[in-house]
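In: Only the shape, not the letters, is given here:
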């Protein structure tokens, strides 16, 4: 084949490949459609630790000056009676001097939003001093949901995790939500020239919940008294981020291989199930076992008279210490004295003190046993 034909075939192959590729692209574009999807990402930065971050940004977008902080700091708004303060945390943690300062500021025209203490393990149902000063009396009631309906939206339930409260007769109530039987979930109370909103919970103001229209409408109603007149102070306690939770959720590309490597090393270095060689016998140091083994060895090699003599000598040695008069006797007189002292038959004592026949196994064990009993009775 000449070089010209070779180049013609190469060109034809390239042309066929280009046509196939164009056909494949045309088929893909005809059968597939580009679709955009929005995936919510977990909160980062300040939004991860500030539950009121979305509320602050929403207020700023609406032209309302808002700021968030972790401490109450009454001196920052004491000279601004047109401001609004939202106390997101537990009001039981407020010091008495701060309670007096906040109520004096409300009396000059401020607007305070506060919640009831969350259910805890301490079982304390008494309202904190701040709420008692506003006319919240009796005891805090158990949690109970309230239905919230907004035109054009699905029905919601609110205040399901917060404790309800009772109102005293002296409370200057402007608006309320609930009833006397089950307690109130929200109330707007007048205090001097200002007002205080007391709610069972502020969970509808969280970053995740404020995305829903009913929660936005409810938040707007609670902020209504001084809305647009002054600054909004959003006071929240810092939300701690668990280090172990973050490591478990984000650090698995590091700790999972390390955990597998550690498991492999432990398996490699661990003890086998079923050893290759039997374990060596442990040393035995029991003195009683050594004495018993020595006695069995002596008896096996015909030394029964020596063992009996040793037991007899041990008995006579104790008799010498406990009853020298009986030990000084000899023959039948000593046997009679021993039998009388130990309250044993005369023949039993005689047999015990007499050496048995070397091959009489039963007589040997009976006489040694009797000598031990006689020795123990002294």
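Out: Looks like it came in fine. The shown structure was predicted, so the numbers you read here are calculated from the model rather than taken from an experiment.

In: from here on, contacts and neighbour counts on C-alpha atoms
Out: Noted.

In: How many residues are close by residue 172?
Out: Number of residues near residue 172 (other C-alpha atoms under 10 Å) recorded here: 17.

In: Report the contact partners of it.
Out: Contact analysis of residue 172 by C-alpha atoms under 8 Å, 6 or more residues apart in numbering lists 135, 189, 190, 191.

In: again, but for residue 83
Out: Residue 83 is in contact with 77, 110, 111, 226, 229, 230, 231, 232, 233, counting by C-alpha under 8 Å, 6+ apart.

In: and what of residue 82?
Out: 109, 110, 111, 226, 229, 230, 231.

In: Excluding sequence neighbours, find me the nearest residue to the first one.
Out: Spelled out, it's residue 109. Nearest residue to residue 109 in three dimensions, chain neighbours excluded: residue 194, at 3.8 Å (C-alpha to C-alpha, 6 or more residues apart in numbering).

In: these two touch, right, the one you found and residue 108?
Out: Yes: using C-alpha atoms under 8 Å, residue 194 makes contact with residue 108 at a distance of 6.3 Å.

In: and here's the other structure:
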């Protein structure tokens, strides 16, 4: 192929590329697409993150904690404490600490956590009992009388504010009801059937009790007037929000970010356990069932007696057997003293009296060595066999 032909081929390719580019430019249309990646890690870790951001936008200073340990460092004047955490383990000392903080001028907002028990005259919520408010189920209340004008929003909680014609609407859980048997509350908010918020003065401070705080979580705070109500309860103060954050455990985080490494580690552990469990060396063949040698039975019986009765019992049995045979060979053997018995045995067995005395001496309590035990048994067997 000559140079002129190559130039023509290159020109054609360039023309095709230009034409393809023009076609794509004319046909391609840009567009925008939103991809929802779900809540951010910060929102997942903090269910009240939207509430905190809303209050900060209104100019309030907001902080949060996971326990009441921060309470001594909080100045109660012009400060609001939101107790949205689980208080099932709250101690009487902590209850008194919170109430003293409120008496000094703080605003306290907390969630009623337990139902009032008429039999025990108390609930499992120590803080709720101290402020003398009761919580019950709305289904246990009597149906309210039918007004001439029907309530258009019976499931919403209405709060009437001074100098306002229309009420504020909040999305409290209508399954629960707050009762004020001592008539201590000065403000309250009701749905069509029950009361879901009560506010009462407490020395220099104030206490607000609500049936739930779900309306102030990130998923529901934008509904109705939920956000406004939270601001209304904490207006012109600094805010400390106390709740329990749910953190993922170490194992959950490891499995989420390093699943391959965990699987490999488990496989290595399994291989290591299999390796140490492998038997080293050949298996010992089972003994044949046809063995019936008398020597083996005698040895097994002797080992059994030695393990269970000890050396002393075996030696004493041999000594008694020697004396029993001596009585049969020598009439009146029992009437002789020990020295005369040894002399008689010496004549009968033709053994020296020293060997006889060593063999028939009382068996010591301490354990004999294997050599000494075998020697003692051999002497006694020799005496017994010669009688």
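Out: Right, received. Where do you want to start? Since the model is a prediction, treat every value here as computed from it, not as a measurement.

In: rewinding a little: now rank the contacts of residue 83 of the first structure by neighbours and give me the top one.
Out: The most crowded member of the contacts of residue 83 of the first structure, judged by other C-alpha under 10 Å, is residue 111 (31 neighbours).

In: Tell me where the second structure has helices.
Out: Counting by DSSP state H, the second structure has these helices, from start to end: 3-27, 41-45, 49-57, 92-103, 126-130, 226-234, 250-257, 259-277, 294-329, 338-349, 353-360, 370-386.

In: now for those, which one comes closest to residue 187 of the second structure?
Out: Closest approach to residue 187 of the second structure among the helices of the second structure is made by helix 226-234 (11.7 Å; C-alpha to C-alpha).

In: What is the equivalent residue in the second structure for the residue nearest to residue 109 of the first structure?
Out: Residue 194 of the first structure maps onto residue 205 in the second structure, with residues paired by TM-score structural alignment.

In: can you count the residues close to the aligned partner of residue 49 of the second structure in the first structure?
Out: Counting by TM-score structural alignment, residue 49 of the second structure corresponds to residue 53 in the first structure. If you count neighbours by other C-alpha under 10 Å, residue 53 of the first structure ends up with 18.

In: Same check on residue 127 of the second structure?
Out: Other residues close to residue 127 of the second structure by other C-alpha under 10 Å number 23.

In: Can you tell me the closest non-neighbouring residue to it?
Out: residue 95 (5.8 Å).

In: Could you check how far that neighbour is from residue 126 of the second structure?
Out: To residue 126 of the second structure, residue 95 of the second structure is 7 Å away according to C-alpha to C-alpha, to the nearest Å.

In: in stretch 218-235 of the second structure, what's buried?
Out: Residues of stretch 218-235 of the second structure classed as buried: 218, 221-222, 225-231, 233-235 (neighbour count, 16 or more other C-alpha atoms under 10 Å).

In: just curious, which of those residues is nearest to residue 349 of the second structure?
Out: Nearest to residue 349 of the second structure among those: residue 218, at 109.0 Å, using C-alpha to C-alpha.

In: What's the closest one aligned with over in the first structure?
Out: Following TM-score structural alignment, the counterpart assigned to residue 218 of the second structure within the first structure is residue 207.

In: quick one: residue 317 of the first structure and residue 11 of the first structure, what's the gap?
Out: 125 Å.

In: Is there a neighbour count for residue 23 of the second structure? I'd like the number.
Out: Using other C-alpha under 10 Å, residue 23 of the second structure has 11 neighbouring residues.

In: How many residues are close by the alignment partner in the second structure of residue 89 of the first structure?
Out: Using TM-score structural alignment, the equivalent of residue 89 of the first structure in the second structure is residue 85. When neighbours are counted by other C-alpha under 10 Å, residue 85 of the second structure registers 17.

In: Please report how far residue 85 of the second structure lies from residue 67 of the second structure.
Out: Going from residue 85 of the second structure to residue 67 of the second structure by C-alpha to C-alpha gives 8 Å.

In: which residues are in contact with both of the two?
Out: Residues touching both residue 85 of the second structure and residue 67 (C-alpha under 8 Å, 6+ apart) are 242, 243, 244.

In: quick one: contacts of whichever strand in the second structure runs longest?
Out: What stands out as the longest strand in the second structure, according to DSSP state E, is strand 195-202. Strand 195-202 of the second structure is contacted by residues 102-103, 157, 172-174, 176-179, 184-190, 206-211 when judged by C-alpha under 8 Å, 6+ apart.

In: if we can go back for a sec, what about residue 194 and residue 108 of the first structure, which has more around it?
Out: For residue 194 of the first structure versus residue 108, the count of surrounding residues by other C-alpha under 10 Å is larger for residue 194: 21 against 18.

In: Centre of the chain to the longest strand of the second structure, how far?
Out: Counting by C-alpha atoms, centre = their mean, to the nearest Å, strand 195-202 of the second structure is centred 38 Å from the centre of its parent chain.

In: who's in contact with the nearest residue to residue 88 of the first structure once chain neighbours are set aside?
Out: In space, and not counting its chain neighbours, residue 88 of the first structure is closest to residue 236: 5.1 Å by C-alpha to C-alpha, 6+ apart. Residue 236 of the first structure is in contact with 50, 51, 52, 68, 69, 70, 71, 87, 88, 89, counting by C-alpha under 8 Å, 6+ apart.

In: switch to 10 Å and redo it
Out: Listed by C-alpha atoms under 10 Å, 6 or more residues apart in numbering, the contact set of residue 236 of the first structure reads 49-52, 68-72, 86-90.

In: Which of those residues are retained in the second structure?
Out: Of the contacts of residue 236 of the first structure, the ones still in contact in the second structure (both residues aligned by TM-score structural alignment, their matches' C-alpha atoms under 10 Å) are 50-52, 68-72, 86-90.

In: want to try CSV for those, with distance to residue 332 of the first structure as columns?
Out: Below are those laid out as CSV (distance: C-alpha to C-alpha, whole Å):
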residue, distance to residue 332 of the first structure
50, 107
51, 107
52, 110
68, 112
69, 110
70, 106
71, 106
72, 108
86, 112
87, 109
88, 107
89, 103
90, 101
